[in-house]
Every structure is written in structure tokens, then in C-alpha cells.
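Peer 1: okay, predicted coordinates and the sequence, questions at the end:
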Amino acid sequence: MARQTGIIKLKGTIGDISFYKSSDGHLARIKGGPDANRIANDPAFQRTRENGSEFGRAGKGGKVIRNAIRVLLQNAKDKKVVSRLTKTLVAITKTDPVNERGARTIQDGDMGLLSNFEFNTNGKLGATLFAPFDVAFDRVTGDASLSLAPFAPTIRIAAPAGATHFKIVTGAAELDFPNEGSVFESDETAILPYDAADTAAIDLTVTVTPNSVLPVIQVVGVEFYQEVNGQMYPLKNGAYNALMVATVDTV
């Protein structure tokens, strides 16, 4: 892979060289490698097919998660969240002790590896919210809760420059990876002033399917706002909002 540095940036293919644009800039690479038919049928590529199958399954699993928490994720994500999430899910797939290589799944792996996953590396919850909080999930009732004792925002929250207000959000997602479906509910505080006065105690609860046998994740986040002439605006379009997987519960 090479970087294009000239004034004119190319896209497309010339001979064996492909020119393209990515998040890393304008790049170029030489086409090559075995053709698709050989990869699909040659015994020498059995391991490649197995890896490809599991990578594809991880990619679909990442889409299930992103679609499930879309309401919150659209306000708190970075440009590489898709690839980062897929990488984590590939690692989870590899821990599956039940299925054969190539058929391993996310739900049969150690989904605990998803705990503390940050959806926005530009605004990590672990570097934003310093107020202690408790999360709990009751599989029998389907209730997922978030609790914070009163705290002073300017002391317990590291807000980006320009923030005048914030809110705390949480959500729980019941994930059906085989059928690429989910159940999701979210809750949030009111928009609160970012000042030195203690907040009231915060208790948020959402409910998914009672007695579900599917994996459930709970996310916690902080969203920032700026007040201008009495109107609240998302600060820098949510560039520094935080959202993290706070807990993972499996049967």
C-alpha cells in the first residue's frame, strides 16, 4: 500500500494498480493474489475459507449490535467503530469452545470480552464520567438499571470545551445473532446543567424480554450540549459524546 502525494488524486484502476480513498487518505495498491474460484475450492485455502466465514459472521454480528443501539450510537461513535467492533467480535468468536473452526459463533464465545468497549475513541466514557455508577440486569424480569449517587458535574465529568449541559443515557439490547435481530430499550436523564451544584440521584431503568435466553448488553453514555439563546444544541454534533458497553449478560 502506498500513499498518493501529488496534487491530482486518482480513483480507479490503471493496469495492476488500484487507486482509492480511505479514512487514512488517498492510497494506491497493486492488484494481485489468487482468484475467487481458487479460494472457494482449493483445499490449500481451507483455512482461508474458515477464517473468512468467521470474519463474515463477526461483521454481521457487529451490524446487529450497531442497529440495536442505533438510537444512542448515532450520537456517539468514531469513524472506525465498525472495524474496531468487528475486531473484538472476531476475538470473541475465536473463544467459542463448542463449534468447529469456521463454524464458531459470537454467542458461543466469551462475550465478556465486549465489556468496556468504547464506541467513540474521541470521547471515552472511562475518561469522561468519573462519578461511580452501578449497573444491574435481572434476566427474570428483563430489567436493566443504572444508578448514580448525587455528584457535582464539573468535578465528576470531564466535559469538552464549550459544553454547558449534559445528560446521562443508558440502553439494553437483547441480541439474536443467528436471526440478525434485536430488542432494545433506552432511557435518559433530562438535559442537566454542567455546573458545580450536585445533581439529584440518578436512577434509570429499561426493560427487555423477561426470561430471555439471548445475550444482553447494557450501554452507558454521556451526551454534551451547548446552550445558545435559550436553545440546546448537541455540542460539535456529538463528536465528544461517550458510549460504552457497561455489562454483558449471557445464559
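Peer 2: Perfect, I can see it now.
Peer 1: hey, let's count contacts and neighbours off CA atoms from now on
Peer 2: Will do.
Peer 1: any idea how far stretch 225-241 is from the chain center?
Peer 2: 22 Å (C-alpha atoms, centre = their mean, to the nearest Å).
Peer 1: quick one: the helices in the protein, in order.
Peer 2: Applying DSSP state H to the chain gives helices spanning 36-41, 46-68, 70-73, 81-93, 153-156.
Peer 1: chain center to stretch 71-83: distance?
Peer 2: On C-alpha atoms, centre = their mean, the centre of stretch 71-83 falls 6 Å from the chain's centre.
Peer 1: adding another structure so you can compare the two:
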Amino acid sequence: MAKQKSFLKVAGTLDGLTFYKSVDGHLVRTKGGVSKNRIMNDPAFIRTRENIAEFSTTAQSGKLLRTSIGTMLNRAKDPRMSSRMMGIMSKVRQLDGVSARGQRIVGEGILTAGGKQLLKGFDFNNRAALQAVFHAPYTLDTVTGEVTIPDFVPLDQLNVPEGATHVSFRSAFINLDFATGEFETQYSLVVNTILDMSSTTITLTPSQVPAGIGSQLYLLLIEFFQEVNGVQYPLRNGAFNVLNLLEIV
């Protein structure tokens, strides 16, 4: 894989070379390899077909999780979030100890303690990890989904980006069944506060406990804003915002 350095950027296939754009820039690679028909039918590629099948179901599980989070995800994510999640989901799938090779799924792997531990603490925006930004103790009630941050002092317990004047908090409680694809998400109200040295207790309570069966996920969103003439604007399009999967049970 090579990078295009010419001022004229090409996309498509030309003389056996494929030109394309990715998050790493404009790249070029050679065209070729085994035909799709052979991969899907030749007995020699049975392991490859198994890997393709598991890759597909794993990708679907990652998409399902992202969909269940709703608009919160748009407020705090990095360009490589999907690929980072895919890597973790693949490890979760490998913990499926009941399905045959080629049929292992995230829905089984996530039922294990190891699977939950792999996904717990996932930062959807690796430019703003929870542990790097948020330095306050908190409690999580896994029955109600309530997150409590007692005696919170913003300027003392946050790594505040330059230009920010306010911060808001919101939590989500998701009941997600990876096997069936069904989910329900409940959100707390947004709690917005000025960035100063005042002490306050932040309480984030989802509107209700989500219905259904499956894995229960608890997320925390932290957003920074800059106030100008009484209006709060998202700081740098959310580059400093935090979205973290606090717990999964």
C-alpha cells in the first residue's frame, strides 16, 4: 500500500492499480488476488469462508450497538471508532464457546465475563478518553441506570479544553439483545453547568428502565460548550467530548 503524493488525486482503477481515499489519505494498491467465485466454492477456502461469515455477523453486531446509542454517538466519536469497535467485537466473538467455527457470534461471547470486560470502558472518542478528561468519583445504580457524581467541582475535576465555558452530562441505559437485534434505549435529562469552582451534585436518571432481555449497557456523555452572547455552541464540533461505556451486565 502506497500513498499518492501528486497534487492530482485519482480515485478508481487504472492499469491494475486501485486508487482510493481513506482516513490515512489518498492511497493506492495493486489489483488482483483470488476470484470471489473460487473463494466461495473451492473446498480449499473453507477456512476463509468461515472467517468471512464470522466477520459479517461481527460487523452487524457493531452496527447494532452503534445504532442503539442513537444521537449521542454523533456528539462524541473519532474517525476510527468503527474499526476500533470491530477489533473488540472480534475478540468478544472468539469467546463464544458453544458455536462451531464459522458460526461464532458476539451474542454468545458477550454472555461471558471476559466478553463483558472487553467491551466495558470503551471510549467512542479516543481523542477524549473518560479517564483523561474526567477525574471525579461517581456511582452507578445498575438497577435504575442512575449515575451520580457527588460534590462535583468542574474546574478541579475536569480536563477542560481551551475556550470551553460550560459542560453538560447525559447518561443512557440500553437493553440490547445481540442475538435477536432488539434493543431499547432510555436517556437521562441533560445536566448543564458552568465551568467554575462551585460544588454541585450531578444526578443522571434515565426516564425509565428499558424493556426487553439481553445485555444492559450504561453510557456517559460529557460535552463541552462555549457561550457567546448567551448562546452555547459545541466546542470544535465535539472534538473534546467524551462518550464512554461505563458498564455492561
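Peer 2: On my side now, so go ahead. What you are looking at is a predicted structure, and each value in this text was computed from that prediction instead of being measured.
Peer 1: could you dump the helices of structure 1 to TSV with mean neighbour count?
Peer 2: TSV is the format used below for the helices of structure 1 (neighbours: other C-alpha atoms under 10 Å):
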stretch	mean neighbour count
helix 36-41	11
helix 46-68	18
helix 70-73	18
helix 81-93	19
helix 153-156	16
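Peer 1: what about the closest residue to Y20 of structure 1 other than its chain neighbours, how many residues nearby?
Peer 2: Of all residues not flanking Y20 of structure 1 in the chain, K11 sits nearest, at 4.9 Å (C-alpha to C-alpha, 6 or more residues apart in numbering). For K11 of structure 1, the tally of surrounding residues (other C-alpha atoms under 10 Å) stands at 12.
Peer 1: I'd say K11 of structure 1 and G25 touch.
Peer 2: No - counting by C-alpha atoms under 8 Å, K11 of structure 1 does not reach G25; the two are 11.8 Å apart.
Peer 1: picking that back up, tell me the contacts of the residue nearest to Y20 of structure 1?
Peer 2: Each residue near K11 of structure 1 by C-alpha atoms under 8 Å, 6 or more residues apart in numbering is listed here: 18-21.
Peer 1: can you tell me which of these are buried?
Peer 2: 18-20 (16 or more other C-alpha atoms under 10 Å).
Peer 1: could the residues you listed go into a markdown table alongside distance to P153 of structure 1?
Peer 2: Output for the buried ones among the contacts of K11 of structure 1, formatted as a markdown table (distance: C-alpha to C-alpha, whole Å):
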| residue | distance to P153 of structure 1 |
| --- | --- |
| S18 | 51 |
| F19 | 48 |
| Y20 | 45 |
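Peer 1: quick one: which of these sit in strands?
Peer 2: If you go by DSSP state E, these have 18-20 in strands.
Peer 1: closest to T48 of structure 1 out of the residues you listed?
Peer 2: S18 (23.2 Å; C-alpha to C-alpha).
Peer 1: quick check: the gap between L219 of structure 2 and Y20 of structure 2.
Peer 2: 35 Å (C-alpha to C-alpha, to the nearest Å).
Peer 1: residues in contact with stretch 128-142 of structure 1?
Peer 2: By C-alpha under 8 Å, 6+ apart, the residues outside stretch 128-142 of structure 1 that reach it are 143-149, 151, 156-159, 207-212, 222, 242, 246-247, 249.
Peer 1: pull out the buried members of those.
Peer 2: Among the contacts of stretch 128-142 of structure 1, those buried by neighbour count (16+ other C-alpha under 10 Å) are 143-146, 148, 151, 157, 159, 207-209, 212, 222, 242, 246-247, 249.
Peer 1: just the ones of the residues you listed in strands?
Peer 2: Counting by DSSP E, these place 143-146, 148, 207, 222, 242, 246-247, 249 in strands.
Peer 1: for L89 of structure 1, list the residues it contacts.
Peer 2: 58-59, 61-62, 106, 114.
Peer 1: quick check: the farthest pair among those residues?
Peer 2: G59 and L114 (14.4 Å).
Peer 1: what sits against the residue positioned nearest the centre of structure 2?
Peer 2: Among the residues of structure 2, the one closest to the centroid is F124, at 3.7 Å (C-alpha atoms, centre = their mean). Taking C-alpha under 8 Å, 6+ apart as the contact definition, F124 of structure 2 lies against 73, 76-78, 81, 242-244.
Peer 1: cool, thanks, talk later.
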